[in-house]
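*Asks:* Sequence first, then the predicted structure, then my questions.
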Amino acid sequence: MDFSTPHTERSFFLIAGPCVIEGRDHAHFLASSLRDLAEARGIPFLFKASFDKANRTSKDSYRGTSLEEGLDILSEIRTRHGVPVLTDVHESAQCPLVASAVDVLQIPAFLCRQTDLLLAAGATGRAVNIKKGQFLAPWDLRHAVDKVRTVDGHGPVWVTERGASFGYGNLVVDFQGFPHLRRTGCPVVFDATHSVQKPGALGHATGGAREMIPTLARAAATAVDGFFFEVHEDPSKALSDGPNAIRLDAFGDLLDQLLAIWRASRAATLADPAAHP
């Protein structure tokens, strides 16, 4: 995969996997299943899973594996299934070790202004995916991008929309933000699953409106280079973010819809670039 231009002329690129590593066998099952869905459609695919979810609502919530075990699983997936791998980093000191096991370092939305973390991620030379904070105006994400780009030897940078805080316990997606994100010069990704979160809605955990995922994803297909999805075979049993994960058995149909919209939109853009800023 060309991380500078990860999509192709015929397809967006896809970042997908479980919210958090739930175990070695489970991670391999989802990596294999998602790779097969993507390959059948000619979609460039990256497997994603977190070794640690450091921002869970409750301290008693499942956070993931240890750093060492998580990176061992991710590295194994990378090798066995032949797919690039993406995972979150939460602290500057994690970046060099994580970069030895994965292809893309992801900056969580809540941490997108953390200068030291951004610089450390950039210094690894790996691709860096910056998720726009729920509190941040889309045009202000350029500052986070600039921080990574100031590092000698930095790799490609991507930017991801994942919804903005709207009062308490709700997120909305402002589709006017996508042209602003594109002005960073980075590939633009839409996280369709975190965008339907209901932060803290379950009292002890975050809720979500899973049924809205297809609607938002189809709308975003006209404006992005890639998609991010949390996928689980049984979201009701997921150890993290189940309420906003899409079911594995419904995912192929949605990918088909998104490809059709994305291709039609790109054809229109090529025909009249001025009509699609």
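*Replies:* Received it, and whenever you're ready, just let me know what you need. Numbers count the residues shown, from 1 in each chain.

*Asks:* okay, CA-based contacts and neighbour counts for the rest of this
*Replies:* Noted.

*Asks:* Tell me where the stretch 151-277 of the chain has strands.
*Replies:* According to DSSP state E, counting those that start in this stretch, the stretch 151-277 of the chain carries its strands in the segments 157-161, 164-165, 171-172, 188-191, 197-198, 207-208, 226-232, 246-247.

*Asks:* Can you check which of those gets nearest to S61?
*Replies:* strand 207-208 (13.5 Å; Cα to Cα).

*Asks:* Against P199, how distant is the closest residue to S75 other than its chain neighbours?
*Replies:* Nearest residue to S75 in three dimensions, chain neighbours excluded: A101, at 5.0 Å (Cα to Cα, 6 or more residues apart in numbering). Applying Cα to Cα, to the nearest Å, the value for A101 to P199 is 31 Å.

*Asks:* picking that back up, most tightly packed of the strands of the stretch 151-277 of the chain?
*Replies:* Of all those, strand 157-161 carries the top mean neighbour count, a mean of 27, counting by mean count of other Cα atoms under 10 Å.

*Asks:* Just list what it packs against, helices and strands only.
*Replies:* Counting contacts by 3 or more Cα pairs under 8 Å, 6 or more residues apart in numbering; DSSP states H and E, strand 157-161 is packed against strand 127-131, strand 188-191.

*Asks:* Tell me, how many residues neighbour the residue nearest to S75?
*Replies:* 20 (other Cα atoms under 10 Å).

*Asks:* which residues sit in contact with it?
*Replies:* L71, D72, L74, S75 (Cα atoms under 8 Å, 6 or more residues apart in numbering).

*Asks:* tally of neighbours for the first one?
*Replies:* When neighbours are defined as other Cα under 10 Å, L71 has 21 of them.

*Asks:* In whichever strand or helix holds it, which residues are buried?
*Replies:* Per DSSP states H and E, L71 falls inside helix 67-81. Neighbour counts using 16 or more other Cα atoms under 10 Å place G70, L71, D72, I73, L74, S75, E76, I77, R78 of helix 67-81 among the buried residues.

*Asks:* Show me which pair in these is furthest apart.
*Replies:* Farthest pair in the buried residues of helix 67-81, by Cα to Cα: G70 and R78, 12.4 Å.

*Asks:* Adding distance to D174, write the helices and strands packed on strand 157-161 out as TSV.
*Replies:* Listed next are the helices and strands packed on strand 157-161 as TSV, based on distance: least, Cα to Cα, whole Å:
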stretch	distance to D174
strand 127-131	15
strand 188-191	12
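
*Asks:* right, and those strands - which one's nearest A271?
*Replies:* The closest of these to A271 is strand 188-191. By Cα to Cα, the value is 20.8 Å.

*Asks:* Second structure for comparison follows:
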Amino acid sequence: MLPLPVVKVGSVPVDGTQPLFILGPCVIESEEFIWDVAERLGAIANSLRLKWVFKASYDKANRSAISSYRGLGVEKGCRILAEIGAKLGVPVTTDVHSPEEAKIAAEHIDLLQIPAFLSRQTDLILAAGETGRAVNVKKGQFMAPWDVKNIAEKLASVGCENFLFTERGTTFGYQNLVTDMRSLYWMRELGYRVIFDATHSVQRPGGLGTTTGGDGKLAPVLARAAVATGCDGVFMETHPDPSKALSDGPNQVPMADIAQVVEKLRRIHSLVTEDS
């Protein structure tokens, strides 16, 4: 396995000593909502002394139906996230969908996320890499683990060495995903820091007709397997009441469960690290 670099997300180093947790709701449902969730998660993170990043989307650009809620937009959404990050003293992340959005988001956001559906969009990847911000690329559902090397070369071509890859499941027939834990090993073997996306890995894309379904109860199960296999952090969407979420409710983890889930994952990470 090639030596793994230290990736800096804001002031937070991703170096394997502790798992990085990327936590937050799927989308900014309202300004009041996102502040409430952020402050509640901040209290949990502080009490557990987590290494973490707050996440939320300003726009869900790939919703199944035209009637689906999308978000507040890039300008307002990124401003709110920046204010949350400053108040809580935590790095923030959100997904970007175009080179123009990458430039706008980079003025406020510590970690620019490339959505899985856009993971081969060269112009978007180059634009994100050129901002100087850390970049997290979700590996496409259609990609083999070793194909991320091509993405890494695109980022390196514009001087970006501060990036992560995230595993989020692979297409398995219609409206289903499966997670191959070997993917985590193979991407890290190439020399990249790797995050496991527990909640999107249990999606059933388009499974409810006009919306995406999912098996949220399995997200902590797969997260435990991923941390035991070996990864540098866990991405997990959470909501106070997933049944009322405006996006991806079926695969989000209830906020009431988050403290217990992340503490168990941290213990597993500690055991794996001790044995390595």
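*Replies:* Good, I have the coordinates. The structure presented is a predicted model; accordingly, all values stated were derived computationally and were not measured.

*Asks:* that older thread, adding distance to A93 of the first structure, write the strands of the stretch 151-277 of the first structure out as a markdown table.
*Replies:* As requested, the strands of the stretch 151-277 of the first structure are exported to a markdown table (distance: least, Cα to Cα, whole Å):
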| stretch | distance to A93 of the first structure |
| --- | --- |
| strand 157-161 | 20 |
| strand 164-165 | 28 |
| strand 171-172 | 31 |
| strand 188-191 | 26 |
| strand 197-198 | 29 |
| strand 207-208 | 31 |
| strand 226-232 | 26 |
| strand 246-247 | 32 |
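
*Asks:* Those: which one's closest to L136 of the first structure?
*Replies:* Comparing the strands of the stretch 151-277 of the first structure against L136 of the first structure with Cα to Cα, the closest turns out to be strand 164-165 (7.4 Å).

*Asks:* What residues in the second structure pair up with the helix holding L71 of the first structure?
*Replies:* Using TM-score structural alignment, helix 67-81 of the first structure lines up with residues 74-88 of the second structure.

*Asks:* now stretch 174-181 of the first structure
*Replies:* Using TM-score structural alignment, stretch 174-181 of the first structure pairs with 180-187 in the second structure.

*Asks:* Go through that stretch and flag the buried ones.
*Replies:* M181, S183, L184, Y185, W186, M187.

*Asks:* which ones are touching the fifth one?
*Replies:* In this case it means W186 of the second structure. Applying Cα under 8 Å, 6+ apart, the residues near W186 of the second structure are P145, W146.

*Asks:* that older thread, chain center to the helix holding L71 of the first structure, what's the gap?
*Replies:* Centroid separation for helix 67-81 of the first structure versus its chain: 18 Å, with Cα atoms, centre = their mean, to the nearest Å.

*Asks:* Tell me which residues are up against that helix.
*Replies:* Contacts to helix 67-81 of the first structure, defined as Cα under 8 Å, 6+ apart, come from residues 21, 24, 27-28, 31-32, 35, 50-52, 64, 83-85, 98, 101-102.

*Asks:* Format the buried residues of helix 67-81 of the first structure as TSV; extra columns: distance to A127 of the first structure.
*Replies:* Below are those laid out as TSV (distance: Cα to Cα, whole Å):
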residue	distance to A127 of the first structure
G70	19
L71	17
D72	20
I73	20
L74	16
S75	16
E76	19
I77	18
R78	15
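
*Asks:* residue contacts, the counterpart of F196 of the second structure in the first structure?
*Replies:* If you follow F196 of the second structure across to the first structure using TM-score structural alignment, you land on F190. Contacts for F190 of the first structure (Cα under 8 Å, 6+ apart) come out as T160, E161, R162, A217, A220, V224, G226, F227, F228.

*Asks:* switch the cut-off to 7 Å
*Replies:* Contacts for F190 of the first structure were tallied using Cα atoms under 7 Å, 6 or more residues apart in numbering; they are T160, E161, R162, A220, V224, G226, F227, F228.

*Asks:* I'd like the distance between it and G207 of the first structure.
*Replies:* F190 of the first structure sits 19 Å away from G207 of the first structure, taking Cα to Cα as the criterion.

*Asks:* Which of the strands of the stretch 151-277 of the first structure sits closest to P44 of the first structure?
*Replies:* Comparing the strands of the stretch 151-277 of the first structure by Cα to Cα, strand 226-232 comes nearest, at 9.3 Å.

*Asks:* Please enumerate the strands of the stretch 1-150 of the second structure.
*Replies:* 7-9, 12-14, 20-24, 51-55, 92-95, 111-114, 134-138.

*Asks:* Any chance of TSV for the ones you listed, columns mean neighbour count and distance to S64 of the second structure?
*Replies:* What follows is the strands of the stretch 1-150 of the second structure, written out as TSV (neighbours: other Cα atoms under 10 Å; distance: least, Cα to Cα, whole Å):
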stretch	mean neighbour count	distance to S64 of the second structure
strand 7-9	21	31
strand 12-14	17	33
strand 20-24	24	21
strand 51-55	24	21
strand 92-95	27	17
strand 111-114	28	19
strand 134-138	25	19
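
*Asks:* Quick one, which of those gets closest to P242 of the second structure.
*Replies:* Taking the strands of the stretch 1-150 of the second structure one by one with Cα to Cα, strand 20-24 is closest: 12.1 Å.

*Asks:* how close does the closest one sit to the first structure?
*Replies:* Mean deviation of strand 20-24 of the second structure relative to the first structure after superposition (mean Cα distance after the TM-score superposition for the first structure): 0.6 Å.

*Asks:* what range in the first structure matches that strand?
*Replies:* Using TM-score structural alignment, strand 20-24 of the second structure pairs with 13-17 in the first structure.

*Asks:* ok now the matching stretch, how far from the chain's centre?
*Replies:* 7 Å.

*Asks:* Please apply the same query to stretch 73-89 of the second structure.
*Replies:* How far stretch 73-89 of the second structure lies from its chain's middle: 17 Å, per Cα atoms, centre = their mean.

*Asks:* Could you do stretch 183-203 of the first structure as well?
*Replies:* 8 Å.
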